[in-house]
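J.: Below: sequence and its predicted model.
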Amino acid sequence: MLGALSMHAAFVLLLAASVVSASGGEGGLSTGEGTTATPHTDTVSVSGSRDISGGNSGSGGGLALPVSGGEAQTEDENWCIIPRVPCLMPEPAEVAAAGPISISDIATFRPQPPTAAMQPNQWMIVGLDTNFYANASTHVVDGTLFGGTAQVRFTPVGYNWDYGDGTTANLGNAGTTWAKYKIAEFDATPTSHIYDQPGEYTITLAVTYAAEFRVAGSSWQNVVGTLTIVAPPLTATAGHATTVLVDQDCNANPTGIGC
């Protein structure tokens, strides 16, 4: 467009020079018949920016330059209009959610600590089943992830028991009480253990959690990896049980013979 305007400006200057030369001054243009024609000046006002440096070689419609007090000057052109494309910047949490989230990314979210329980409580009978079970459940923790509010849902998926006598068990069942199983005391359960020797034992439980997260109420997405939390240990004593015959109820008369 600058090229076209320069050509037009050169033409105006040349015309002005001719006027001055022909009239001998600034009074006007001599017609040779004693009359003088006053030159007409067009003011060109251009807005916008379009490249028409190709001159008259283009095809299609022309670009009309608005003028004040005169006719429009037109140049051919070849051009296209590129539509405006809005640019939306995602939130930080949305950027984070676009890729895999690992267990290390949610380190600030901590699951509720599990607890271990046993029946009978803190004692065992050698040769009989002791029932162990874990208190751990699925729960949601609120917090912040990559600058945005988020929720993490923890689900227990594994229970590793160390019974303190050299044996361990990695189970997928949390277990429960004899009463909830609707079985008699000392009956075997999916999580029970038998001690062969009397003594004092420390029992340790470690619960493994899988995690999911979501941001701004979106759907739950899996977190890569798992998290293991160790419960407070249990201490219990194993001993032998002796059965004797007595002539009365020891609960009613604990000082009776044999009680």
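T.: Yep, that arrived.
J.: C-alpha only now, for contacts and for neighbours.
T.: Fine.
J.: And the strands in the stretch 101-250 of the chain?
T.: Here the stretch 101-250 of the chain has its strands, by DSSP state E, counting those that start in this stretch, at 115-119, 123-125, 129-135, 139-145, 148-162, 168-171, 192-194, 199-215, 221-230, 234-239.
J.: For residue 15, find the nearest of those.
T.: strand 148-162 (68.7 Å; CA to CA).
J.: ok, residues contacting the closest one?
T.: Residues outside strand 148-162 that contact it (CA atoms under 8 Å, 6 or more residues apart in numbering): 91-93, 106, 109, 111, 134, 136-144, 168-174, 203-216.
J.: Quick check: residue 133 touching residue 175?
T.: Yes. With contact defined as CA atoms under 8 Å, residue 133 counts as touching residue 175 (4.5 Å).
J.: hang on, the earlier thing: for the strands of the stretch 101-250 of the chain, which one sits closest to residue 3?
T.: Here strand 148-162 is closest among the strands of the stretch 101-250 of the chain (CA to CA), at 53.1 Å.
J.: Could you list the buried residues of the closest one?
T.: 150-162 (16 or more other CA atoms under 10 Å).
J.: take a look at this one as well, against the first:
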Amino acid sequence: MAVTGVAGCTAIDFQLERCPPKNTGTSVEVSGTLPGGRDTTGGNNDGGRDRGGNARDPGAAAPDADDECVGALCYRIPITYEVGILRPTLTDVASFAPAGLGLTDEPDGVGIVGMPVNFVVTATTHEQTGELFDLPVTVRFTPDSVVFAYGDGVTRTTADGGRSLSALGLPQFSATPTSHAYAARGTYTASALVRYAAEVDFGSGWVPVPGLLAIPTANATIDVLEARTALVDRTCVEDPAGVGC
């Protein structure tokens, strides 16, 4: 990472902490003065003009008459060094992750063969502060997708955890982006995985953590039944006491 001078700051300013380095998280800016020379960033009485006219910098401007340093000590040199950047993994931030959520099915615990059962997982963004690598940190988890496993060998990946039928304004047994219709009667155990994208902030901005962290929901048990109808010669409106009414 390159280190560049801070305009108006001398080495003495840095030593007295009048002009501390600027750390943006991706670069650090510092300043300095060469031995016997002047501030390399313009923080002196020459208004920040480069001085030179020496063997190291033949193309530099000639020094003024009142220059306090001339010759080989009046020149600029770039200063560069490498700074390690913290790169947490999913394993590092797993302890900050949200707890597992519940899985809602509609209608509650019951389904009918061939008719959709709606499933909902209410996943939201989760932030938690603490310490990581002995440094204060904020970790943020944002839901990326949800993988539903319906218990009959069928799975579906959706962009979110879905919505309730009432929120969608739909009647029971309506198809939704997260619903599933069972082909046979029986008792099924459904579940889901919420996949989160993680980011960390050590005080200088959010940094993404590679990969997705999958957190399982609680299970939901669904008893799937068969619906049978009987033919009658009149409707239930016409004969409320008729068979099947």
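T.: It's in. On a predicted model such as this, the values are computed, not experimentally measured, just so you know.
J.: Any idea what the TM-score is?
T.: Here the TM-score for the pair of chains, by TM-score structural alignment, normalised by the length of the second structure, is 0.59; 164 aligned residues with a CA RMSD of 2.9 Å.
J.: ok, back up a step: JSON lines please, covering the buried residues of strand 148-162 of the first structure and showing distance to residue 228 of the first structure.
T.: Below are those laid out as JSON lines (distance: CA to CA, whole Å):
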{"residue": "150", "distance to residue 228 of the first structure": "21"}
{"residue": "151", "distance to residue 228 of the first structure": "19"}
{"residue": "152", "distance to residue 228 of the first structure": "15"}
{"residue": "153", "distance to residue 228 of the first structure": "14"}
{"residue": "154", "distance to residue 228 of the first structure": "11"}
{"residue": "155", "distance to residue 228 of the first structure": "11"}
{"residue": "156", "distance to residue 228 of the first structure": "9"}
{"residue": "157", "distance to residue 228 of the first structure": "10"}
{"residue": "158", "distance to residue 228 of the first structure": "9"}
{"residue": "159", "distance to residue 228 of the first structure": "9"}
{"residue": "160", "distance to residue 228 of the first structure": "10"}
{"residue": "161", "distance to residue 228 of the first structure": "13"}
{"residue": "162", "distance to residue 228 of the first structure": "14"}
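J.: any idea how far residue 195 of the second structure is from residue 216 of the second structure?
T.: 9 Å (CA to CA, to the nearest Å).
J.: ugh, wrong one, I meant residue 97 of the second structure
T.: Distance of residue 97 of the second structure to residue 216 of the second structure, given as CA to CA: 12 Å.
J.: Equivalent analysis for residue 12 of the second structure, please.
T.: 57 Å.
J.: And residue 156 of the second structure, by the same measure?
T.: 14 Å.
J.: Between the two, which is the more surrounded one?
T.: residue 216 (18 against 14; other CA atoms under 10 Å).
J.: And that one, what's its match in the first structure?
T.: With TM-score structural alignment as the criterion, residue 216 of the second structure lines up with residue 230 in the first structure.
J.: pretty sure that match is touching residue 203, no?
T.: No. At 11.3 Å, residue 230 of the first structure does not count as touching residue 203 under the criterion of CA under 8 Å.
J.: Can you name the residues that contact residue 165 of the first structure?
T.: Residue 165 of the first structure neighbours (CA under 8 Å, 6+ apart): 195, 201.
J.: correction: residue 131 of the second structure
T.: Neighbours of residue 131 of the second structure in contact, by CA under 8 Å, 6+ apart: residue 137.
J.: Quick one: map it onto the first structure.
T.: So, by TM-score structural alignment, residue 131 of the second structure is matched to residue 144.
J.: One more: residue 186 of the second structure?
T.: So residue 186 of the second structure corresponds to residue 199, using TM-score structural alignment.
J.: likewise residue 104 of the second structure?
T.: Per TM-score structural alignment, residue 104 of the second structure is aligned with residue 117.
J.: distance of its match from residue 131 of the first structure?
T.: Taking CA to CA, one finds residue 117 of the first structure at 8 Å from residue 131 of the first structure.
J.: So what's the residue count around residue 175 of the second structure?
T.: 16.
J.: That one touches residue 106, doesn't it?
T.: No. Applying CA under 8 Å as the test, residue 175 of the second structure and residue 106 come out as separate, 11.0 Å apart.
J.: Give me the common contacts of these two.
T.: Taking CA under 8 Å, 6+ apart as the contact rule, residue 175 of the second structure and residue 106 both touch 117, 118.
J.: circling back: could you measure from the match of residue 131 of the second structure over to residue 205 of the first structure?
T.: Distance from residue 144 of the first structure to residue 205 of the first structure, by CA to CA: 30 Å.
J.: Same check on residue 171 of the first structure?
T.: Residue 171 of the first structure is 11 Å from residue 205 of the first structure, by CA to CA.
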